[in-house]
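Student: Structural data only, the sequence is not supplied:
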């Protein structure tokens, strides 16, 4: 598998302290802006099928709206019950005023 970078939005599409749901193929990804740093994780909670972008972003943590589980968006680490499985994270980069996310491709 090789890395494939996807241009997903302009920098100003995600204001500081907010998150944006995106889809790349069948993958649901959440992109976060934390004080001008951009992060990306799976957008589906590892505990129950809920979109994390329907939850709450607090600094570098996202809380699932369904059962209140929290994850660190920098590392994907599960932070509190009921979640105990970490999130997958994806590299991001800024190119020509746009946010790009890297996912494995064929």
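Tutor: Perfect, thanks for sending it. All values derive from a computational prediction rather than experimental measurement.
Student: From here on, just use CA atoms for contacts and neighbour counts.
Tutor: Will do.
Student: ok so residue 12 is a helix residue?
Tutor: Yes. Assessed with DSSP: H, G, I helix; E, B strand; the rest coil, residue 12 lies in a helix.
Student: was I right about residue 101 contacting residue 95?
Tutor: No. Counting by Cα atoms under 8 Å, residue 95 is not a contact partner of residue 101; they are 10.6 Å apart.
Student: Tell me which of the two has more neighbours.
Tutor: Neighbours were counted for residue 101 and for residue 95 using other Cα atoms under 10 Å; residue 101 has more, 24 against 11.
Student: second one coming, line it up with the first:
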């Protein structure tokens, strides 16, 4: 499913931007789903499923560089904008969720369907 055709649930308040690392990720549980809330070097906030599709470990514990988050276990990298793996050994993308930051710096996430 491409981002253009993706459907999303209702936005849920997750945190404030100030609660996130300047560059890095934090884990949130939204409706029973683990999500990595990622803040990139340009200050943008993204949300992806928090589980590496190769090794089933938390991506929010990995390093963020540019728009990539690296799995700490085997070094797979994922583009936080698309969910696509950009470095082996992972070959399956992670889900990308819709993020909104309001005027007060509060982060809301709408989960991708599925």
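Tutor: That came through fine. What you are looking at is a predicted structure, and each value in this text was computed from that prediction instead of being measured.
Student: Residue 17 of structure 1 -> structure 2?
Tutor: Using TM-score structural alignment, the equivalent of residue 17 of structure 1 in structure 2 is residue 23.
Student: Tell me how many other residues crowd its match.
Tutor: 17.
Student: list the contacts for it?
Tutor: 38-41, 43, 64 (Cα atoms under 8 Å, 6 or more residues apart in numbering).
Student: And for residue 48 of structure 2?
Tutor: 35-38, 80, 83, 94-97.
Student: got it, and residue 106 of structure 2?
Tutor: 13-17.
Student: Residue 37 of structure 2 against residue 44, yeah?
Tutor: No. The criterion here is Cα under 8 Å, and residue 37 of structure 2 misses it with residue 44 at 10.4 Å.
Student: So which of these two has more stuff around it?
Tutor: A count of neighbours by other Cα under 10 Å puts residue 37 above the other of residue 37 of structure 2 and residue 44, at 29 against 13.
Student: quick one: what helix or strand has the more buried one in it?
Tutor: strand 33-39 (DSSP states H and E).
Student: Report the aligned residue range of structure 1 for that strand.
Tutor: Strand 33-39 of structure 2 maps onto residues 27-33 of structure 1, going by TM-score structural alignment.
Student: Give me the mean deviation of the matching stretch from structure 2.
Tutor: Once fitted to structure 2, stretch 27-33 of structure 1 is off its aligned match by 0.5 Å on average (mean Cα distance after the TM-score superposition for structure 1).
Student: Go through that stretch and flag the buried ones.
Tutor: 29-33 (16 or more other Cα atoms under 10 Å).
Student: What of stretch 81-97 of structure 2?
Tutor: In stretch 81-97 of structure 2, the ones that count as buried by 16+ other Cα under 10 Å are 81-87, 90, 93-97.
Student: What's the end-to-end length of it?
Tutor: 9 Å (Cα to Cα, to the nearest Å).
Student: From what I see, residue 94 of structure 1 and residue 101 are in contact.
Tutor: No. Between residue 94 of structure 1 and residue 101 there is no contact under Cα under 8 Å: 9.1 Å.
Student: Leaving out the residues flanking it, which one is nearest to the aligned partner of residue 75 of structure 1 in structure 2?
Tutor: If you follow residue 75 of structure 1 across to structure 2 using TM-score structural alignment, you land on residue 82. Spatial nearest neighbour of residue 82 of structure 2, chain neighbours left out: residue 96 (6.4 Å); criterion: Cα to Cα, 6 or more residues apart in numbering.
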